[in-house]
Each structure stands twice: as structure tokens, then as C-alpha cells.
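[1] Build me a structure from this.
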Amino acid sequence: MAKHKKLSLIVVVLWMALIFSLSHQPASKSSEMSSGITKFVIEAAEQILPVAETDFDQFEHIVRKNAHFFIYLILGILVIHASGGSGSHSFKRIGLAVSICVLYAMSDEFHQLFILGRSGEVRDVLIDSSGASLGIILYWFASKMLRRNKQNVLHHEQVRG
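    Just a heads-up that it's a prediction; the model follows:
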């Protein structure tokens, strides 16, 4: 296995471990962390738009759900990259990457059933899966564009050379 591939897989496992550790926090600690992030975002927004009024609880809920989405968006990117990105059989790789992320999201929510004050939510699996899917699609399109750009550069060099 190539060194780059091993490193990519290690990064995926480390990211999954981060997700696991965040999910393993009791509800009180998780809520404390998201409240801190929410307060920071609200205070920063008030510096930009001093007249903005914000319902803290509603905004905190949005922050929590967006955290699910973006954490899994990154997981999706990492998984598709570790699988070899795009190229031959890219739709198989996309399917595999989506499957890995969805299964991990399901296992993560199942894991939370055993954590004090936490629950497993189908809605969170859908949010996680949507984030991972978007990350995978963005990575695939970016890879495709980079490959096309590289081919154009090579073609122009051949024409000039």
C-alpha cells in the first residue's frame, strides 16, 4: 500500500475517532460546548450587525445541526479521497464512500443511545448523510475539474512543443 494511501486512511480513522469522542460526551458536556460556540457566534455577529436580535435556543439548535452536517461533509471528503478519489470506477468509489459514511452515521447515533442524556436520532443520520454526500460530490467534481485542467495544460504544452 502506498504511503499516501496509508496516510489518507489514518486521517479517516482519526476523524472518525474525533466524531466518536464528541458523541461519547454526556449531554451536559455536549450542550456546554455547543452553547459556548453559539455564544461566540452571536457575539461576533452582534459586532457586525449590532441591531440583530437572536433567539439563543433556536440559534443553538441550528449550530448543533450544522455541526453534524459539516463534520460529516469533511468525513465524506476524507473517505472519497482515501478511496482513490475519482477516475476509473469512480461511481463505485462514490457508492462505497457514501455507504461508509452513512453506516458510520448510523453507528454513531446508535452509540449515542448508551450515553447519558443523549439519544439516537434518525434526523441526525439524514443530516450527517447529506453532509457526507455533499462532501463526496464536491470532491468528485473538484477532482474532475483538476484532471480536465491538467489535461488542457498538457495538451497546450504538446501543441507548443
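[2] rest of the way, CA atoms for contacts and neighbours
    Will do.
[3] now the helices: where do they sit in the chain?
    Using DSSP state H, the helices found in the chain span residues 3-23, 27-48, 56-82, 90-112, 122-160.
[4] what packs against the last one?
    Counting contacts by 3 or more C-alpha pairs under 8 Å, 6 or more residues apart in numbering; DSSP states H and E, helix 122-160 is packed against helix 56-82, helix 90-112.
[5] can you tell me which residues contact residue 38?
    56, 59-60, 63 (C-alpha atoms under 8 Å, 6 or more residues apart in numbering).
[6] now stretch 39-59, how far from the centre of its chain.
    On the basis of C-alpha atoms, centre = their mean, to the nearest Å, stretch 39-59 sits 25 Å off its chain's mean C-alpha point.
[7] Ok, stretch 152-161 next?
    With C-alpha atoms, centre = their mean, you get 37 Å for stretch 152-161.
[8] Next: stretch 93-103.
    Using C-alpha atoms, centre = their mean, the mean C-alpha position of stretch 93-103 is found 13 Å from that of the whole chain.
[9] how about this one, so we can line them up?
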Amino acid sequence: MRRFVWLLLLIVFVAFIFYNSSMPAAESHRASELVGSILTGMGKWFGIDVPQQNLDYNIRKLAHFLEFAILGVILCNVYAAFGVSHRTATGYILFLGLAVAVSDEYIQLHAPGRSALVTDVILDFSGVFFIWLTREVWSWAKR
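    Down below sits the predicted model:
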């Protein structure tokens, strides 16, 4: 049962990533501005000045990394749930992370006002790679 829950979560989360990529630029910017205004408000509440310069850009880049870091967690757990060895899972996790990142940017090519960037593919893949590497280091440290 646990296997299929992780597999279902993987499918739903990849669909969520692709849905975000298919949003038109104006709608995507509004979402980033909303997060920016929340962060600014929280910063004021804590007495921290949140610089507005490039805030939208930084939020968007952080979202790329975090989305794919979550994808990395899900991928690692899918392969662990199915009992796939670390060595075999490594190739699948990294390949699928890269494939979703490339597909994500390809989808953005067809969204109004959006474009695909190689740097975003690298940033996306970095999120998956970071989680995979953290998992490997953790596993190595436990031995």
C-alpha cells in the first residue's frame, strides 16, 4: 500500500509542477507577487526589512529549487518503497529529475509570455540532486 501512495504522490506532484509551468506569465507573476507581499508583511511584523529589489525574481528561482527538491524527496521515497537498491535508484532518480526539469521548461515554451531557460533546467535539477546527495551522505554517515 505504501508503494502506491508514494507513486500516486509522485504523479500528482509532477502534474502540479506541469500545471504551474502552463500558467501564463501574468498569472504566474501575480502568484509570485502574492508570496512577496506575504514575506514583506511577515518581515515587517518581525521588524525585518525585506528588500523589494528583485524579490519577485528571487521568489521564482527559489520556487524552482524547492519544487524540485520536493520532487527529489518523493522520487527517493518511491524507489525506497519499492525496495530498489541505492545504486540502481540513483540512475532513475537523477534521470527522472532531469527529464521532468526539461519537460517543465518545454511546457513553458507554450505558455503565453513564458520562455524556457537552460539555467532553470539546471536549477530544477539542482533541487533533485541536492536531496539525492543529502540522502546519500546521510546513508553513508549511518554506516
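[10] conserved subset of the contacts of residue 38 of structure 1 in structure 2?
    Among the contacts of residue 38 of structure 1, the ones whose aligned partners also touch in structure 2 (both residues aligned by TM-score structural alignment, their matches' C-alpha atoms under 8 Å) are 59-60, 63.
[11] the residue most distant from the middle of structure 2, which is it?
    residue 47 (29.7 Å; C-alpha atoms, centre = their mean).
[12] neighbours of residue 81 of structure 2, just the number please.
    The local packing of residue 81 of structure 2 (other C-alpha atoms under 10 Å) involves 16 other residues.
[13] can you pull the contacts of it?
    Contacts of residue 81 of structure 2 by C-alpha under 8 Å, 6+ apart are 2-3, 6.
[14] could those residues be laid out in TSV, adding neighbour count and distance to residue 99 of structure 2?
    Output for those, formatted as TSV (neighbours: other C-alpha atoms under 10 Å; distance: C-alpha to C-alpha, whole Å):
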residue	neighbour count	distance to residue 99 of structure 2
2	11	25
3	15	22
6	20	19
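[15] for these, which one is nearest residue 83 of structure 2?
    residue 3 (9.4 Å; C-alpha to C-alpha).
[16] Could you pick out the buried ones from the kept ones among the contacts of residue 38 of structure 1?
    Among these, those scoring as buried are 59-60, 63 (criterion: 16 or more other C-alpha atoms under 10 Å).
[17] and residue 38 of structure 2, how many neighbours?
    12.
[18] Repeat that for residue 24 of structure 1.
    Residue 24 of structure 1, neighbours per other C-alpha under 10 Å, totals 19.
[19] Which residue, other than its chain neighbours, is closest to it?
    In this structure, residue 24 of structure 1 finds its nearest non-sequential neighbour in residue 115, 6.3 Å apart by C-alpha to C-alpha, 6 or more residues apart in numbering.
[20] so what's the one you found up against?
    Contacts of residue 115 of structure 1 by C-alpha under 8 Å, 6+ apart are 24-27.
[21] The aligned residue in structure 2 for it and residue 121 of structure 2, how far apart?
    The equivalent of residue 115 of structure 1 in structure 2 is residue 111 (alignment by TM-score structural alignment). When C-alpha to C-alpha, to the nearest Å is applied, the distance between residue 111 of structure 2 and residue 121 of structure 2 equals 17 Å.
[22] just residue 36 of structure 2 next, same as before
    Counting by C-alpha to C-alpha - residue 36 of structure 2 and residue 121 of structure 2 are separated by 23 Å.
[23] Structure 2: matching residues for stretch 13-30 of structure 1?
    Going by TM-score structural alignment: stretch 13-30 of structure 1 matches residues 11-28.
[24] which residues are contacting that stretch?
    67, 71, 100, 104-105, 107-108, 110-114.
[25] again with stretch 65-81 of structure 1
    8-9, 11-12, 15-16, 19, 93-94, 97-98, 100-101, 124, 127-136, 138-140.
[26] how does it look with 7 Å?
    12, 15, 93-94, 97, 101, 127-128, 130-136, 139 (C-alpha atoms under 7 Å, 6 or more residues apart in numbering).
[27] Repeat that for stretch 132-141 of structure 2.
    So stretch 132-141 of structure 2 is in contact with residue 72, going by C-alpha under 7 Å, 6+ apart.
[28] If we use 10 Å, what do you get?
    Contact partners of stretch 132-141 of structure 2, identified using C-alpha atoms under 10 Å, 6 or more residues apart in numbering, comprise 69, 72-73, 75-76, 86, 89-90, 93-94, 126-131, 142.
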